[in-house]
Structures are given as C-alpha cells and as structure tokens.
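K.L.:
my questions are about this predicted structure, shown below with the sequence.
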Amino acid sequence: MVYKKTNESTSDLMTIIQERKKARNAIILAHNYQIDEVQDAADFVGDSLELSRKAADTSADVIVFCGVHFMAETAKILSPQKTVLIPDIKAGCPMADMITVEKLRAFKAKYPGRPVVAYVNTSAEVKAEVDICCTSANAVKIVDSVDADEILFVPDKCLADYVAARTTKKIIPFSGFCPTHHRILPEQILKQKELHPNAIVIAHPECTRAVLDLADGIFSTSGMIRFVDESPEKEFIVATELGILHRLKRSHPDKSFYSPSEQTVCPNMKKITLEKLAWSLEDMQYPIELPQEIIEKARGSIERMIAVT
C-alpha cells in the first residue's frame, strides 16, 4: 500500500501508523527537533542517545528512529538484534559528516598518543575508532575521566570550547560545527532580551561562545526540558533548534518560549514526515545495516561512556 499526502489526513495517517506499529511490534522514537506531528506520533521523544537506550530496553522487534542517520546507527549499535529503520535515508547530520574515518586518522596522526573523545553526533565508523564517546550533557565528566592531560575532541569545536572552559585538561578540537546552531547570533539573543526582559536564556553547547556567554543556563535538549520543568520562571529564550519548542509548549502551556530566530531550523531534521513514517512501517524502509565489527567497536566506545556516567 502506498500512502499519498493528498489522500490521507493527519488523523488518518496517525491511525495507519499506530496500526502498522502494532503489527510490526515496533517502537517509534522522535528526536526533540522533529516536526510537531512526528513528535506526536512517537512513543518516546528525547535526545538521541537517551532514545536509543530506551529502545534497547523494550521488547520491540523494530525501532523506527525519526531523527538523522547517526542517531539510527546508534540505535542499531545498542540493539543489533533489532531491525532499525530511518524513514528518510537522506536525513543526515552536516556536523557528523564533517568527520570521516580518514579525517579522524589524519587528526590522530597529527597528534599521536592523545586519546580521542567523540561526540555521539558521529558515524558508527568514527565511533569505532575513538577511545570514548560523550554527549553534550556529560562531555565535561567524560573528558575529566580520561587518563591524559591532552585530549583530541571530535567533531564539534563549539562543544570542545565549552568543555575546555570547564576542565584543566588541554582540549585539541577538530574543526566541525553545527550549521543550525551557528546561525544563532548574539545580537539575536540581545534583541529577544529587549523584547522579553523577564525571560531566562537557555542555550545548547553547540552554540558559539558569544551566544553561551549570554545564557543563564547551558543544557542539552533534555537538560533544557528538565530545567523548564523545574523552573518557576514563566518566560524562556531557547537557543537551539526550533523543534524543541513544540514539546516545551505542550508540557507547559502556561509558559512562553521564544526562539532567537525563525531561521533556527535544521533542514535534515525536518525531512521526516508522517507520510514517510507510515511508508517506513509499511515497507520496512530504510533499514540500518552495519558490519558486526563496527557495531562491536562502536558499542565499546559508548559503553565506556555509560560506565563513567
């Protein structure tokens, strides 16, 4: 069966998705940056690693990951016995694509003997070649746990800079970055502060230092959600991808959330639609396939991180 947007309403697609999910014994994961409707269709919404770990603990046979490619790969690494699907195979991550295995090896050769910490926003092949992974939430703790004074950090130079300001270790960063977070400018934050003087500024560490310096709190996306959940404040300027505002507004209709710019959109995160999610469950597309050797090595770098945290 093929579903056409012109033939199916949102409610019809939601019904189809739930029916196919049940038939496949599937679980649907959606990253916080996905479009509103996809978040609403998901069983779990959250950060990439958080979602993969939750899925691994379920009895589902199929994981449908509504996110970008490296996230679906991570789900496969942690659940190799399950079928992992990504509804749009072209939903990639520009930052993750900035560090290839070849570039990683050249980086390591330039600084021999230094251990490598890799942000989870990397391919499975890169994860398989590093010493340990980290998330934006635990990056400082992971770096501090490594038995070395100098550490290579890939791929995000902004997260590396954030960590460097909070550790005594020397961080040698790769030159990658998130194009979406780089579009957030300090003058945009200042403009929003003028418009909403009582608002609290929360920012993702993938933002530039100039933006982070204006923030009242710096968090991963899940950290932002927890902060808002626990905060008595009623207004927030949220310096990260726009998709998170849907979850925040749904959980806190009594609070107000402002984005620095309407251009703070990751086009890759928006590629997955309800139609593509329905097709994915119907046709079992697109499956993530990884060599067993890569899975085992990459899982080692993730498990070493989990052991620290």
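P.N.:
Structure's in. What do you need?
K.L.:
C-alpha only now, for contacts and for neighbours.
P.N.:
Noted.
K.L.:
tell me the buried residues in stretch 245-253?
P.N.:
Buried residues in stretch 245-253, counted by 16 or more other Cα atoms under 10 Å: 245-248.
K.L.:
stretch 201-214 now?
P.N.:
Residues 201-208, 211-212, 214 are the ones in stretch 201-214 that count as buried (16+ other Cα under 10 Å).
K.L.:
which of those fall in helices?
P.N.:
The helices, defined by DSSP state H, take in 211-212 from the buried residues of stretch 201-214.
K.L.:
how about CSV for the buried residues of stretch 201-214, with distance to residue 11 added?
P.N.:
Formatted as CSV, the buried residues of stretch 201-214 follow (distance: Cα to Cα, whole Å):
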residue, distance to residue 11
201, 36
202, 34
203, 34
204, 33
205, 37
206, 35
207, 36
208, 40
211, 40
212, 40
214, 41
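K.L.:
try it against this one:
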Amino acid sequence: MSQFLSPLTSPLLNKLVDGPGGWSGIEADATWAAEIKRLAAERNAVILAHNYQLPEIQDIADYTGDSLGLSRIAAETDADVIIFCGVHFMAESAKILSPEKTVLIPDERAGCSLADSITAEQLKEWKLEHPDALVVSYVNTTAEVKALTDVCCTSSNAVDVVASLPADREILFCPDQFLGAHVKRETGRDNIYIWAGECHVHAGISGPELTRQAEQHPEADLYIHPECGCANSAIYLAGEGLVAADRVHMLSTGQMLDAAEKSTSGSVLVATEIGMLHQLRKAAPAVDFQPVNSRASCSYMKMITPSALLRCLAMGADQVDVPTDTASAARASLERMIAIGQPGGGE
C-alpha cells in the first residue's frame, strides 16, 4: 500500500465544486497553472496526460502520450508521485510498473467502457472453454485481466505480438473486437477467437461517416485508429479504389503523431477520440487535421478537469493501488510483450 499523502494548502480549494460530470469551479488560467506547478514541485510529482485529455491538461503536463508509454516514462523518473491524467486502468498500469511510487488519478470515477467490457471472471470462464489457448490482452484492460493474460499488446504492436506466438496454439484476443479483427486480417490466423468488446467512442465512428467525409475531402489522408468501427470501411475504400491505398493509414495514437511530423499532405481526416487533434495540430501546424466524427469525445477522459487536477495535487486524491499478487502477474504479461520487441506506446 502506498503512503498516504497529507493535504497541502491552496487558496483555490474553496472554489471546488463536485457535480455529476466531475470537479469544476476553477478556470485553467495563469493562476491555476502556477498553483499546479507549485503543488507538483512540493509533492515531487510528475504529471502525465493522455492524448485524449482536455487541451489545458495536456499543456500543463510534464509528459503527454499513450498510456503505456507514459507509464514507462514515469517509472524512469525520480518522482515520488505519479499523477496520471487519464482513465483508471491507465493509472493501474503506472502502479504496476512503478510499485514503489504513489500513483494518483485526479478523479477515480474516470472509467473506460472498453476495459469494462471484459471482467476477470469472464476471462476465466473463456479460458476454461479453450484450456490450451494463449490469452492476448490489449493494454486497455484492468489489472485483474492483465494478471490472467499470457502477453499484453498495444494497438501498434498487436499484429507483431500475435504473429510471434506458436501457429498451432489457439489465441484468445480481448477485449476490443475491432482491433482483434485487424489482427486476424493482418496475420491470416484462423485459430484466433475475438472477444466482442468495444470502446463506445471509437465504435461510434462509423463506416458511412468515414465514406461521406472521404468523398467531401478527396485529397485528405486518413488516419484510422484500429479500435474504430470504421476500420473495415477504410480497408474497403482503399480496396475498391475509392480512396488511394497510400492515403489510408491504420495507426495507434503514437503512430499518428509520428506520421503527422512527416506528413506532406495538406489535410488529414482523423478517426479517433477528438482530444488527439490538439497534439496533432501542435506536431504539424501546417496540416489541416479534421475529425471524422466531431462528437467522438470520451466523457470519462474529460472528467480530468483543471479542478480535478488541482484537488488531486492539493489533497493527495485519488490514490490508486493494485494488490501485490495481481500486480506481479500483470507486470509479467507486460514484460513478455516488451521482450517480443516493438512495445509501442499504448492505444
């Protein structure tokens, strides 16, 4: 169990308001930014922000990126406290990789529909149906699910991870059905079983939407996250010659940033959560990045507000712990992935 953090004083605390959508009452102005930096220094804390966070949270963070990449960075710092601005499973991953550090999430109510789409009990039952199968779990899962997993994967290395496993072994892939379909298509394996889970935000980015946007922006490149419901449509558009194949890119969020920095395109349609646009536009200001679905916003990610971050730093809340035995087993599944190579970042 991590050491409890004593509260620190802040003149902004009396402005905090807790509501159904999270903590509010504090504006992300210069006073707030200075107070965040002061409190972080007093805690010896490192602030991590996922690419889907609010722009003001991304801009105040010490590091911004994918969940697993951020957790690995935090493990290498000399910080005593990790503040993970993301959803709950991400903070768990940080604790798994940094068991000696105190890990806080600004609002413990920030969950994940994808991680919640498979429980440890459901995975146990699935394994009983396929006793000789190997379990490959996306990092967007709870610590309990990772602990029952043979090897984890990210969206950037899922194909490599599955391809590295013995061809005669059945694979149970969870929890994302769209990423699983991408892996099955790329590896050509017919002995892979895919859990019917999804991220409600990515699943809502539909094929008809993508087709309509591609028709309206005929010169735009397409950056498609493999979790998206439109992933198969992107492959179809390229296969039918409706979109040039070299304009269709299936990418993790980290790979999107790498592609943006090298882009020679004037415009890009982006199929992922809209928070990603902030980092893409910073990486390549000359490129016109537009969302395939402008409503693709994760309400859980947006619970990490400026007010929530200040409360977290000042009050030492909300602390994230993972039982030692669960953390040890989950860490092993992550380390097996890293040993394969190409660990990528996260989603």
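P.N.:
Cool, the structure landed. Quick caveat: nothing in here was measured; it's all calculated off a predicted structure.
K.L.:
mind checking what residue 74 of the first structure lines up with in the second structure?
P.N.:
Under the alignment (TM-score structural alignment), residue 74 of the first structure pairs with residue 93 of the second structure.
K.L.:
just the helices from the stretch 101-250 of the first structure, written as ranges.
P.N.:
101-110, 124-127, 139-145, 157-164, 179-182, 186-195, 209-212, 221-230, 244-251 (DSSP state H, counting those that start in this stretch).
K.L.:
residues in the second structure matched by the second one, start to end?
P.N.:
Structural correspondence for helix 124-127 of the first structure: residues 143-146 of the second structure, per TM-score structural alignment.
K.L.:
equivalent analysis for the fifth one, please.
P.N.:
Matched against the second structure by TM-score structural alignment, helix 179-182 of the first structure falls on residues 200-203.
K.L.:
which residues touch that stretch?
P.N.:
If you take Cα atoms under 8 Å, 6 or more residues apart in numbering as the criterion, stretch 200-203 of the second structure is touched by 113-114, 227-230, 271-273, 296-298.
K.L.:
go again using 6 Å as the cut-off
P.N.:
Judged by Cα atoms under 6 Å, 6 or more residues apart in numbering, the contacts made with stretch 200-203 of the second structure from elsewhere in the structure are 227-229, 296.
K.L.:
please apply the same query to stretch 256-263 of the first structure.
P.N.:
By Cα under 6 Å, 6+ apart, the list of residues contacting stretch 256-263 of the first structure from outside reads 188-189, 235-238.
K.L.:
in the second structure, which residues correspond to that stretch?
P.N.:
Aligning stretch 256-263 of the first structure against the second structure (TM-score structural alignment) gives residues 288-295.
K.L.:
now that stretch: how far from the chain's centre is it?
P.N.:
Distance of stretch 288-295 of the second structure from the chain centroid (Cα atoms, centre = their mean, to the nearest Å) equals 18 Å.
K.L.:
before we move on, the earlier item: columns distance to residue 139 of the first structure on top of the buried residues of stretch 245-253 of the first structure, output as CSV?
P.N.:
Converted to CSV, these look like this (distance: Cα to Cα, whole Å):
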residue, distance to residue 139 of the first structure
245, 24
246, 26
247, 24
248, 24
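K.L.:
closest to residue 7 of the first structure out of these?
P.N.:
Distance to residue 7 of the first structure, by Cα to Cα, is smallest for residue 246 among those, at 26.0 Å.
K.L.:
name the nearest residue to the alignment partner in the second structure of the closest one, sequence neighbours excluded.
P.N.:
Under the alignment (TM-score structural alignment), residue 246 of the first structure maps onto residue 278 of the second structure. The shortest distance from residue 278 of the second structure to any non-neighbouring residue, by Cα to Cα, 6 or more residues apart in numbering, is to residue 55 (6.3 Å).
K.L.:
count the neighbours of that neighbour for me.
P.N.:
Residue 55 of the second structure is flanked by 15 other residues according to other Cα atoms under 10 Å.
K.L.:
any idea what it aligns with in the first structure?
P.N.:
Superposed on the first structure with TM-score structural alignment, residue 55 of the second structure falls opposite residue 36.
K.L.:
now that match: how far from residue 45 of the first structure?
P.N.:
11 Å (Cα to Cα, to the nearest Å).
K.L.:
the helix ranked longest in the first structure corresponds to what range in the second structure?
P.N.:
Ordering each helix of the first structure by length in residues (DSSP H) puts helix 292-308 first. In the comparison with the second structure, helix 292-308 of the first structure aligns to the range 324-340 (TM-score structural alignment).
K.L.:
residues of that stretch that come out buried?
P.N.:
326-334, 336-338.
K.L.:
what's it in contact with?
P.N.:
Contact with stretch 324-340 of the second structure is made by 96, 146-147, 150-152, as judged by Cα under 6 Å, 6+ apart.
K.L.:
farthest pair in those residues?
P.N.:
Among the contacts of stretch 324-340 of the second structure, the pair separated by the greatest distance (Cα to Cα) is 96 and 150, at 15.9 Å.
K.L.:
neighbour count winner among those two?
P.N.:
More neighbours surround residue 96 than the other of residue 96 of the second structure and residue 150, with 27 against 19 (other Cα under 10 Å).
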